[in-house]
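> can you look at this prediction? I've put the sequence above it.
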Amino acid sequence: MLLLGIDIGTSSVKISIVDAATQQAIVSAQYPETEAPIISLQNGWAEQNPDSWWAYFQQALMQANVSGKYDPKDIAAIGIGYQMHGLVAVNEAQLPLRNSIIWCDSRAVPYGEKAFESIGEEKCLSCLLNSPGNFTAAKLAWLKENEPEIFKQVFKIMLPGDFIAMRLTGDITTTPSALSEGIFWDFKHEEISKDVMQFFGFKNDIIPDCKAVFSTHGFLKEDVAGKLGLKHGIPVSYKAGDQLNNALSLNVMEPGEVAATAGTSGVIYTVADDLVYDKQSRVNSFAHLNYTKDNKRIGVLLCINGTGIMNSWIRKCMGSNKTYSQLNEEAAAIPQGSEGLLVFPFGNGAERMLNNKLPGSSIINIDLNKHTPAHVYRAAQEGIAYAFRYGLDIMRENNIEPKVIRAGKANMFLSDVFVDAFVNITNVPVELYNNDGSVGAALGAGIGAKIFESPKDAFTNMKCVKLVEPNGKKLYEKSYEKWKAELVKNLGE
């Protein structure tokens, strides 16, 4: 029995066909091969066309189908992971009314801050576990005020994964997890937040029907099935934001377990068993995949917007068309600490862990007689690791102390330089696995469709491919302290 996993990323859409018996991918594909564009009409804005995600998914699936490694008719369920916090608004014909305002767009920060103040900080934190900040509810408030003619046509709002599920099934659903990531969910009353909806002037009927994460979110339409070469009527049985989905792919489901990613953005994500929150909302708390009223499972998420995108910018501007592997090799030849060169990766929207400030990216301490592009390659990876350390220290302030971090052997975790810096500056061991988001979404589909008897049964074949432990030396500490001092000065603290 086969499972289809879809990962709607910022830079591409990746799919995997997974054999439920072995829990391994038979084939994976992604589209586009180069990074998908982000539309930025003004500084701090970031948009993508939802129809482009649908087109990318179809291209990726067609690539996998023509591999000949499986029969598409054997796919029994579909799962979707997706970039979090985006706003997709459709009319009654299920057509997008505008581009999606995606996760790293900063325009809605003032709307979230006003709601935080007006609803009350204590009430927001105790009921929503977050400030409305720059999340989906605040983005919808921006739309209501700045594009009122479009807002009047809104039939339903959704997140990127909901949009793809709608295209597949014709049904529009959401989950408590999705509502919590949009800051629409009241954890105290286990319902859509009356405070948020009333403050922003939203009607409840724009929110889709709410279902459990692992449940049937619709069945594949006949015309879509024919176009995709799949069997009509198979369920979409799982949908989750990418960081929750990444946690699933690493079997991070219970309190104390921790996952990390370093793709376009960087994340450390852990599970708690009570309604925890950071008083400054520098880290954020959402309903985890297995959250229920009687079994509280809260995902605590540290997000750094500028991680892999910083590495990508360095490659495009200074890499002379080199591959990431070549950049990693050259970076490895430079001494730890990059001979004083410091890189700050904050140039991809307002950073939550910096109180939604926009310090921008920068490179400082350049010695024109000493530093080479290879120094920049290394300093960028070290700077990203330093950003993780800065954020992890905020999590530690909130009594979160990881003993080990699980990560997929992908993106920046493919670089020995980055892994060495990450492990030694955070002083936390890292377990690396071959799982990724599209595989996790496929396994989630198997859980939702009850192909696996329990979530644990989906990970019986999961194996750590590499354990990296701190070496006990403080080689990065001095460089980090200089980096941190410059950051604090830049933030005006």
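Sure, I can see it. Residues are numbered from 1 along each chain as shown.

> from here on, contacts and neighbour counts on C-alpha atoms
OK.

> distance check, the nearest residue in space to Ser193 that is not next to it in sequence against Ser100.
Sequence neighbours aside, Asp186 is the residue nearest to Ser193 in space, at 4.7 Å (criterion: Cα to Cα, 6 or more residues apart in numbering). Remark: distance between Asp186 and Ser100 (Cα to Cα, to the nearest Å) = 25 Å.

> starting at the chain centroid, how far to stretch 268-281?
16 Å (Cα atoms, centre = their mean, to the nearest Å).

> ok, and what's touching it?
125-126, 129-131, 187, 243-244, 247, 252-261, 283-285, 288, 295-303, 352-353, 355, 388, 392, 398 (Cα atoms under 8 Å, 6 or more residues apart in numbering).

> and what of stretch 387-398?
Contacts for stretch 387-398 (Cα under 8 Å, 6+ apart): 266-268, 277-278, 282-283, 302-304, 344-345, 353, 401, 422, 425-426, 484.

> and here's the other structure:
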Amino acid sequence: MFLGIDLGTSGVKVVLINDAHEVLGTGHAGLTVQSPQPGWSEQDPADWIAATCAAIADLKQPLDKVAGIGLSGQMHGAVCLDSADAVLRAAILWNDGRAADEATALDSDPQFHAITGNIVFAGFTAPKLVWMQRHEPDLFARTRRVLLPKDYLRLWLTGEAISDMSDASGTAWFDPARRDWSDQLLAATGMDRSMMPALAEGSEVAGHLRAERASELGLPAGIPVAGGAGDNAATAIGAGIAGPGPGLISLGTSGVIFAATDRFLPAPETAVHAFCHALPDRWHQMGVMLAAASSLDWWAGITGATPADLLAELDQQPGRPGTISFWPYLSGERTPLNNPAQRAGFTGLSSRTDRPRMTRAVLEGVTLALSENMEALRAAGGGADSLLAMGGGARSDLWLSMLAQATGVPVLRPAGAETGAGFGAARLGLMAATGAGSEVLTTPEIAATFDPDPALVPAWAEGLERLRQQRA
């Protein structure tokens, strides 16, 4: 058996698989996000550990036969540790916008585009540390190591400070073409290599489970822990996406369109992310919006209903975009706007507007933003001929049908789509423990296919153009 641990923003999910990649069980424990000031987003790393223990306990089955562990997690977060590896402050998360000015300054330095192949987004890790230098100099002076969220879990599990190439790619300190830290970029932000974790490919062994942790968790001591992956690369591994062809669309807290490549294809002018994949000699491109399924969760909280209740009120045909528009920029936006100050809102409301029309507008707004991401990937030389849908939002037939019309390609829902990154992490754990390569990454069984309707695709293109005009 192999265990995948996915450290998400809203919770930790664990997935247990066997040698045949069959899911034997899942467990979950929730997390909350603190926002001590507008635009800030933080979590206490101690809560990640508690949630991981609770999620593993939620499996409610013996784990003495587990032979390997894989990790995945939310990207870009800054976990700052002192010389004793004690946490110095709450982790600053991927959707935190406080370092917008610092990101703009770094992005104006040509070496960041040249080396990373990416815009320096406010949510990336490097500008967070520059912000700390300016606003929390005492804490920065005590910082001896910076880890990404999942790699803090690895430190707790194994005692090893190691990251993988896919997660490291999102720091703005990493050279994806060389698959190594950039001493040049570290120096430009007042950092050096000694403050960075070691590096491993996602499918390689990157530490072994300490006896103390094994005893706490009911796992065998000494089993290997894989390098793992950032959440989107792990989700792609779960979907069997290792090279060009089908892509991935993720409807989780954030929204992502992911396309694997066999070479590094940077295009920072498009605001498309160009990162290493979780496998050797593989890379990927990614369009990212910051509030996808979380937009529906936000609307559900406003209305006092559940997302499922809201969706049940809707006509299940995709139709044409309505006259009410929703801008899904609750946390700013990345691709293609690169604007952490962009904000959400409704337009086109009238006295006849009711809750179902506003719910539909939320779905349509997220859908159009993701179609804009697909356009950006195509402009960056990538794209996909179909999209496998993953994440909690993938349970909605209506939403996936809308996405097929808006992107113009078939959207496929795999069986067990909600396992996502945790399943991919478990697969990486299997690969590290057995030495298997990408040949074991079969694509999942498809439970449903949503095809674009040639009569509707132009209407969704018009809807996107209307959104752009309103935004201007």
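Done, it's in. For clarity, every value in this text was computed on a predicted model and none was experimentally measured.

> out of the contacts of stretch 387-398 of structure 1, which are inside helices?
The helices, defined by DSSP state H, take in 422, 425-426, 484 from these.

> can you give me the helices in the stretch 101-250 of structure 2?
Here the stretch 101-250 of structure 2 has its helices, by DSSP state H, counting those that start in this stretch, at 110-116, 125-135, 137-142, 149-158, 165-168, 183-188, 211-217, 231-238.

> including distance to Lys65 of structure 2 and mean neighbour count, could those helices go into a markdown table?
Converted to a markdown table, the helices of the stretch 101-250 of structure 2 look like this (distance: least, Cα to Cα, whole Å; neighbours: other Cα atoms under 10 Å):
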| stretch | distance to Lys65 of structure 2 | mean neighbour count |
| --- | --- | --- |
| helix 110-116 | 41 | 18 |
| helix 125-135 | 37 | 21 |
| helix 137-142 | 41 | 14 |
| helix 149-158 | 18 | 24 |
| helix 165-168 | 29 | 30 |
| helix 183-188 | 42 | 17 |
| helix 211-217 | 12 | 14 |
| helix 231-238 | 22 | 29 |
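
> could you pull out the strands in the stretch 251-400 of structure 2 for me?
All strands of the stretch 251-400 of structure 2, identified by DSSP state E, counting those that start in this stretch, fall at 255-261, 273-276, 283-289, 325-327, 345-347, 387-390.

> run the chain-centre distance for the third one.
Centroid separation between strand 283-289 of structure 2 and its chain, computed with Cα atoms, centre = their mean, is 10 Å.

> so which bit of structure 1 is that strand matched to?
The alignment of strand 283-289 of structure 2 onto structure 1 (TM-score structural alignment) spans residues 298-304.

> which residues touch Arg427 of structure 2?
Neighbours of Arg427 of structure 2 in contact, by Cα under 8 Å, 6+ apart: 2, 4, 17, 21, 70, 237-238, 441.

> among those residues, which recur in structure 1?
When you map the contacts of Arg427 of structure 2 onto structure 1 and apply both residues aligned by TM-score structural alignment, their matches' Cα atoms under 8 Å, the shared contacts are 2, 4, 17, 21, 70, 238, 441.

> for Gly159 of structure 2, state which of these is nearest.
Nearest to Gly159 of structure 2 among the kept ones among the contacts of Arg427 of structure 2: Gly70, at 15.4 Å, using Cα to Cα.
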